[in-house]
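Undergrad: quick one, structure for this:
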Amino acid sequence: MAYSIAIERTSAPKTKPEVSRIGFGTIFTDHMFMLDYETGKGWHSPRVVPYQPITLDPAAKVFHYGQTVFEGLKAFKTADGAISLFRPDMNFRRLNRSNDRLSIPPLDEELALAGLKTLIGVDADWIPAEEGTSLYIRPFIIATQPTLGVAPSRNYLFMIILSPVGAYYAEGINPVKIHVESDYVRAVPGGVGNAKTAGNYAAGLKAQEEAPQGYSQVLWLDGVHRKYIEEVGSMNMFFKINGKVVTPALNGSILEGITRDSMIRLLTHWGVPVEQRQISIDEIAEAHRDGTLEEAFGTGTAAVISPVGELHWQGEKLVIGGGKTGELSARLYDTLTGIQRGTEPDPFGWMVRL
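TA: Below is the predicted model of the structure:
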């Protein structure tokens, strides 16, 4: 279906930064996509406009009741100079699942994708081509009705902003150190842990702030028994134990990661046994003690894959694989990034060329 998307180009293009200075999520392109929602009218007025501040009423519901969701995906400059998106349909599908949980009206996924493609077309020259770089894409929805009172908003704003990025972690593909959180709780089944909403991340900041120095992230345990592994703030977790890969099963409080799904499909494609099940921190500690814990890694859109070289749990340091990147972690990273950049075959049809 063809959509009519208005385009207003900036009259003051920004100076593009050197690739070595882009970091992650600090620099934004010249334009953004906007779409409005009004009860009775639906989603309307799709447009690409110059990147700019937005003005909201102080009573806008997003400020008071946290009714907001977001996504994260990437565009890549491939080896032959083309532009490709990685599984964008999955992101907009997940956005609508988050919308449903937060009582936000469903988004037309085809319109959202058309808006994204139009925006990328306008800002295509912002996509870095160097290895390890990409264009990070942040779609999000906020409740804008200027009314106090705990009820779903009648007005919303959907936006997409773009940011050229390098590695998410300063460590890059080198192993990170993760602190296992045993005091704070992130989510429980029945809550909003499986929705990509701002409050989940705000609730995790305190634990990350109090983690011992040198630990990049915290690994959350379940909120009921306080022993079953859930996820890291920005990643789903995987463990290779005695030749088998184990990852926590989706249980209603874990985000359904798109990179997680991609890794599981790659591993299955290679014939590597994968289990999605409940796994306790005690099982991980025991596997470490008996020498069967071979690798650990996290997966997510931002970092792609982050090998875990050490877990810190109740004062004990569990060093994994000698603190070095494991063979399977490296193979997964190289294969998935190769698919994304067009240097490896794409047997699953994941890449969408623009």
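
Undergrad: alpha carbons only for contacts and neighbour counts from here, please
TA: Will do.

Undergrad: so R186 sits against A203, correct?
TA: Yes - under the criterion of C-alpha atoms under 8 Å, R186 makes contact with A203 at 6.6 Å.

Undergrad: could you also give me the structure for this second sequence? I'd like to compare it with the first:
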Amino acid sequence: MAAFGTVFMPEMALARFDGQGWSNPEIVSSDSLTLHPGAHVLHYSSTCFEGLKAFRHADGSVNIFRIDRNIARLAQSSELLALPSVDTAMLQQMIIDVVRRFASDVPEPPGSMYIRPTHIGTEAAIGKAAAPTVESLLYVLLSPVGDYFAGGDKTLRLLLEENGARCAAHMGMVKSGGNYASALQPIMKARASVQADQVLFCPGGDVQETGAANFLLIDGNEIITKALDTSFLHGVTRDSILTLARDMGMTVSERELTVSELLERSARSGAEAALSGTAAVLAPVGTLIHNGQEHQVGDGKVGPKTLQLRQALNDIQWGRAADTHGWLTRV
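TA: Below is the predicted model of the structure:
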């Protein structure tokens, strides 16, 4: 099986902003883009993107999960990066049209069609280090993906990093490529030094997120996760999991979580921790590494609440449970 996100559909949806308005979207080849070497995005990182999925149901229909939330977040990211304003209705139609075009290629569960809307600044102006691009490009790529846990459901090892942040505090809620790039060196060093799978950024002892996912601590019937602010990404999967947890009668605490409290609670019998994101939904965490010491989360194994919550969300996505929150858009 090819690595996640390395196989693409041959065409994508695309629209351009010329400084005055958006062009009519079109379906074009997805093998290349033409950009001026002076394009704003290449020099000043005027770029943001989204990740969402379409799922095939047993009746043959194809359904996109929470398209409205992902479009709203892309529009928000674009605004915070001073990119041209996104026409949200146009983008929704672009996504639906390109998914519909390749509906027959949407894999059966547990696979799905990963959808990557991307917005980049294209104005050729290298003198605009302190000014926004007036031109941009919006496109939607599709990538069929398989079962994230095909190799087995193993628990992850996280290195707690208290001295560094994933990105600038005011940029955390922007889904921009620069935020991921800034986390790469710490992640690579953590993998080499302590065989960690990811870094959990906890600047000043404040537990935030890893390089590519939100963090959840499950202590008995309570889920604890950082309250939303500008410093970290407002995950759509995070929001969905917390909603389902409330539906199940769990207590959801969105508040500050310190490293000391995390280590104390995670050592309790039955404690669980997980990372939430589009690719894995919920990936279990078994070990926290702090100041050279390894701390086991609960019994170090995949926890029942993590599996229950993941299954509940998967069942809605795959059409096996009622979509009581109106999260699915049929194409």
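
Undergrad: which residues are common contacts for R186 and A203 of the first structure?
TA: Common neighbours of R186 of the first structure and A203, using C-alpha atoms under 8 Å, 6 or more residues apart in numbering, do not exist here.

Undergrad: distance of the counterpart of E261 of the second structure in the first structure relative to G309 of the first structure?
TA: Counting by TM-score structural alignment, E261 of the second structure lines up with E283 in the first structure. For E283 of the first structure, the distance to G309 of the first structure (C-alpha to C-alpha, to the nearest Å) stands at 17 Å.

Undergrad: of the two, which one has the most company?
TA: Neighbour comparison, E283 of the first structure and G309: the larger count goes to G309, with 22 against 15 (by other C-alpha atoms under 10 Å).

Undergrad: for that one, give its distance to F297 of the first structure.
TA: Distance of G309 of the first structure to F297 of the first structure, computed by C-alpha to C-alpha: 8 Å.

Undergrad: check V185 of the first structure too.
TA: In this view, V185 of the first structure and F297 of the first structure are 21 Å apart by C-alpha to C-alpha.

Undergrad: which of the two has more residues huddled nearby?
TA: For V185 of the first structure and F297, the more surrounded residue by other C-alpha under 10 Å is F297, and the numbers stand at 22 against 16.

Undergrad: if we can go back for a sec, more crowded one of R186 and A203 of the first structure?
TA: With neighbours defined as other C-alpha under 10 Å, R186 of the first structure and A203 compare such that R186 has more, 26 against 15.

Undergrad: tell me the secondary structure at the equivalent of the more buried one over in the second structure.
TA: Here R186 of the first structure is matched to R166 in the second structure, going by TM-score structural alignment. What DSSP: H, G, I helix; E, B strand; the rest coil gives for R166 of the second structure is coil.

Undergrad: could you pull out the helices for the stretch 151-300 of the second structure?
TA: 177-194, 236-247, 259-266 (DSSP state H, counting those that start in this stretch).

Undergrad: tell me the contacts of the counterpart of A279 of the second structure in the first structure?
TA: The equivalent of A279 of the second structure in the first structure is A302 (alignment by TM-score structural alignment). Going by C-alpha under 8 Å, 6+ apart, A302 of the first structure touches G72, L73, Y136, A167, Y168, S234.

Undergrad: and S103 of the first structure, by the same measure?
TA: Taking C-alpha under 8 Å, 6+ apart as the definition, contacts of S103 of the first structure comprise P152.

Undergrad: shouldn't it be within a strand?
TA: No - under three-state DSSP, S103 of the first structure sits outside any strand and is assigned coil.

Undergrad: what sits closest to the equivalent of K324 of the first structure over in the second structure if chain neighbours are left out?
TA: Mapped onto the second structure by TM-score structural alignment, K324 of the first structure lines up with K301. Nearest non-adjacent residue to K301 of the second structure, counting by C-alpha to C-alpha, 6 or more residues apart in numbering: G286, 5.9 Å away.

Undergrad: thought the one you found was touching V302?
TA: Yes - between G286 of the second structure and V302 there is a contact at 7.3 Å, judged by C-alpha under 8 Å.

Undergrad: who touches both of the two?
TA: Here G286 of the second structure and V302 share the contacting residues T155, E272, scored by C-alpha under 8 Å, 6+ apart.

Undergrad: and the residue nearest to K301 of the second structure, how close does it get to A168 of the second structure?
TA: Going from G286 of the second structure to A168 of the second structure by C-alpha to C-alpha gives 28 Å.

Undergrad: on that earlier part again, measure the closest residue to the match of R186 of the first structure other than its chain neighbours to E294 of the second structure for me?
TA: Excluding the flanking residues, the one nearest R166 of the second structure by C-alpha to C-alpha, 6+ apart is A183, at 5.3 Å. In this structure, A183 of the second structure and E294 of the second structure are 22 Å apart, going by C-alpha to C-alpha.

Undergrad: show me which of these two is the more surrounded one.
TA: Using other C-alpha under 10 Å as the criterion, A183 of the second structure and E294 rank with A183 on top: 20 against 14.

Undergrad: which one in the first structure is aligned with the more buried one?
TA: Superposed on the first structure with TM-score structural alignment, A183 of the second structure falls opposite G204.

Undergrad: hmm, its match is touching R186, no?
TA: Yes - taking contacts as C-alpha under 8 Å, G204 of the first structure lies within contact range of R186: 6.4 Å.

Undergrad: can you pull out the strands in the stretch 251-354 of the first structure?
TA: Per DSSP state E, counting those that start in this stretch, the stretch 251-354 of the first structure carries strands over the ranges 274-277, 293-300, 304-313, 316-319, 351-353.

Undergrad: just the angle for the longest one relative to helix 281-289, thanks.
TA: What it means is strand 304-313 of the first structure. Relative orientation of strand 304-313 of the first structure versus helix 281-289 (axes from the mean of the first three to the mean of the last three C-alpha atoms, to 10 degrees): 90 degrees.

Undergrad: quick one: strand 304-313 of the first structure to chain centroid distance?
TA: Put simply, strand 304-313 of the first structure sits 17 Å off its chain's centre (C-alpha atoms, centre = their mean, to the nearest Å).

Undergrad: the first one too?
TA: Between the centre of strand 274-277 of the first structure and the centre of its host chain there is 21 Å, according to C-alpha atoms, centre = their mean.

Undergrad: mean deviation of that strand from the second structure?
TA: Superposed on the second structure, strand 274-277 of the first structure shows a mean distance to its aligned partners of 0.4 Å (mean C-alpha distance after the TM-score superposition for the first structure).
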